[in-house]
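Novice: Build me a model:
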Amino acid sequence: MPESGAGSGPNCREVAVWLDDFLDVARIEDYPFALNGLQVDGRGAVARIGAATDACQATIDLAADAGCGILLVHHGLFWGGLRPFVGPAYERCRRLVESGMGLYSAHLPLDAHSGIGNNVLLAAELGVADVEPFGSFKGNDGIGVIGAVDTSRRELAARAEVVCGRAPFVIAGGPERVSRLAIVTGGAGSMIEAAATAGADTFLTGEGNHHTYHEAMELGINVIYAGHYGTETLGIRALAKRAAEHFGVEHAFFDIPTGL
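Specialist: Reported below is the predicted structural model:
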């Protein structure tokens, strides 16, 4: 297999320092175990930057086999908190260490980024105009976006299927003609009321709980669940491209859709 660090390029820590600054990681509070930043150090030079939505065995193996010196992910290794390095957790870290590949995670800092964040890029793909920041989480304002559209609910859902790679689940609680759309990628079903309060007639996110059906119907707002994975691929792709351009190296995206 190709070994990470072959050829010339920056090292993992140099890439991580640039990413930390570009994403303003220090400013954005996140879940306790998100651990945004460099989660596993690498060795040698980074000649290729890999990207994936999730830090799972499949993406780590693909990136290591492709000779990536660092893998950028949206969902990192430590969501479950402290636990022994046994079983799958050990195997993921073993492959990283043995391949010499580093791992960098960017969760909310990537969601909220005004240039290449998941939300602004998804809004652009869906044709949203006059985009403004929307939503607050853990004191971070503008983790999502809101803006104007002029389309039918059916057409919007069809476009979301193309962009996100799976047929969305639609709660038809609002008007058939959509004029104002709020977006928070990932698992933001808890933000339906906030979207309605902000004046959106339609809210798009990845997934939500059972009770959100009734919440949407009672608030009179459409909800489009387009998939947690599917709504969170654009940002990490763009981040890898931007970092690779900055350092003058190659980049690749490793797509392992979950269907969820």
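Novice: use CA for all of it now, contacts and neighbours both
Specialist: Will do.
Novice: Where do the strands of the stretch 1-150 of the chain begin and end?
Specialist: 37-40, 48-54, 70-75, 102-105, 129-137, 140-152 (DSSP state E, counting those that start in this stretch).
Novice: what's the closest of those strands to residue 255?
Specialist: Nearest of the strands of the stretch 1-150 of the chain to residue 255, taken as C-alpha to C-alpha: strand 48-54 at 6.4 Å.
Novice: now the closest one: how far from the chain's centre is it?
Specialist: Averaging C-alpha positions (C-alpha atoms, centre = their mean, to the nearest Å) puts strand 48-54 11 Å from its chain's average.
Novice: list the helices and strands it packs on?
Specialist: Identification of packing neighbours for strand 48-54 by 3 or more C-alpha pairs under 8 Å, 6 or more residues apart in numbering; DSSP states H and E yields helix 57-65, strand 70-75, helix 234-247, strand 250-253.
Novice: Could you also give me the structure for this next sequence, so I can compare it with the first?
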Amino acid sequence: MTASAPTVARAELVRWLNEYLGTTRFPDRSMNGLQIEGKPEIRRVAVAVDTNLRTIQDAVDAGADLLITHHGLFWGEPLALVGPHRTRVQEALGANLNLYTSHIPLDAHPEVGNNAMIASALGLQNAQPFGSYRGFKIGVKGDLPIPMSLQDFADRLQRLTGEICLVHGGGPGEVRRVGIISGAASESVVEAAAEELDTFITGEPKHQDFALPFELGVNSVYIGHYESETFGVRALAAKIEETFGLPWQFIHVPTGL
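Specialist: Okay, the predicted model is just below:
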């Protein structure tokens, strides 16, 4: 006899997510947690970086009862249900799809967070919290086990993400001490310099921060906002499977940014 697929009550899984991620711990413009309530029972999970019509439809097509994203639909301000926003919400409600979002909590998580997973993939040693955000450390810093040239380091990141990196080589030609903050944290190269790191990784640059790496003597490597934030949702989904036995699927909708 074939064993039936596991089923987890939505309330139980949401409770576990809130506790595991520390969902209410961080000040955040994102409305973290359950954003749309759908089916009361979860049998399959989908995860994605962004919540948009494509990721919602792909999650539904994959048979998911719960979609977990890093960027949700609600950001702490009233938003009228018109245009694309209405269509996205209507699509999720029509499919009875649950939507759960974790923004800063998933960046900062020490086990499955974006920054922790990038640090792990790079094999950083002596990993420590790094990168201040409203009184919390949400990034990671550490040492490469073997120093490498900046070019080799950028090539390694390119193989890791599958995207070409943008390198602002303001620092030394050899990479030893690295700081990581996923997303759009180019201004945090200032903190990297203050902590005597030679290289800083984030997702995307901001125009006003262009000169900072060169003026501070720190390399900034931009691996793409989207690509820097694929790590956490996938690691979280694997943790859910390990804990509850629920199958999952990553919905890959790259933005090129």
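Novice: Once they're superposed, tell me the TM-score.
Specialist: The TM-score (TM-score structural alignment, normalised by the length of structure 2) is 0.94; 252 aligned residues with a C-alpha RMSD of 1.5 Å.
Novice: Figure out which of the strands of the stretch 1-150 of structure 1 is closest to residue 217 of structure 1.
Specialist: Taking these one by one with C-alpha to C-alpha, strand 140-152 is closest: 17.7 Å.
Novice: got the buried residues for that closest one?
Specialist: Neighbour-count burial for strand 140-152 of structure 1, with 16 or more other C-alpha atoms under 10 Å as criterion, is recorded at 142-149.
Novice: That one vs strand 129-137, what angle?
Specialist: Here the directions of strand 140-152 of structure 1 and strand 129-137 differ by 140 degrees (axes from the mean of the first three to the mean of the last three C-alpha atoms, to 10 degrees).
Novice: hmm, who's touching strand 140-152 of structure 1?
Specialist: Strand 140-152 of structure 1 is touched from outside by 28-29, 108, 111-112, 119-120, 123, 127-137, 176-185, 200, with contacts defined as C-alpha atoms under 8 Å, 6 or more residues apart in numbering.
Novice: Drop anything exposed from those residues.
Specialist: Buried members of the contacts of strand 140-152 of structure 1, counted by 16+ other C-alpha under 10 Å: 28, 108, 111-112, 119-120, 123, 127-128, 131, 133-135, 177-185, 200.
Novice: now, which of those lie within helices?
Specialist: 108, 111, 119-120, 123 (DSSP state H).
Novice: most packed of the helices and strands packed on strand 48-54 of structure 1?
Specialist: Most buried of those, by mean neighbour count (mean count of other C-alpha atoms under 10 Å): strand 70-75, with a mean of 29.
Novice: which residues in structure 2 does it match up with?
Specialist: The aligned range for strand 70-75 of structure 1 in structure 2 is 66-71, by TM-score structural alignment.
Novice: So which residues make contact with that stretch?
Specialist: Contacts of stretch 66-71 of structure 2 (C-alpha under 8 Å, 6+ apart): 30, 38, 42, 44-51, 56, 59, 97-103, 106, 229, 233.
Novice: contacting residues for the most centrally placed residue in structure 2?
Specialist: Nearest to the mean C-alpha position of structure 2, by C-alpha atoms, centre = their mean, lies residue 229 at 3.1 Å. Applying C-alpha under 8 Å, 6+ apart to residue 229 of structure 2 gives the contacts 49, 70, 107, 114, 182-183.
Novice: thinking again about what came up before, present the strands of the stretch 1-150 of structure 1 as TSV; the columns should include distance to residue 253 of structure 1.
Specialist: Formatted as TSV, these follow (distance: least, C-alpha to C-alpha, whole Å):
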stretch	distance to residue 253 of structure 1
strand 37-40	18
strand 48-54	5
strand 70-75	9
strand 102-105	14
strand 129-137	27
strand 140-152	24
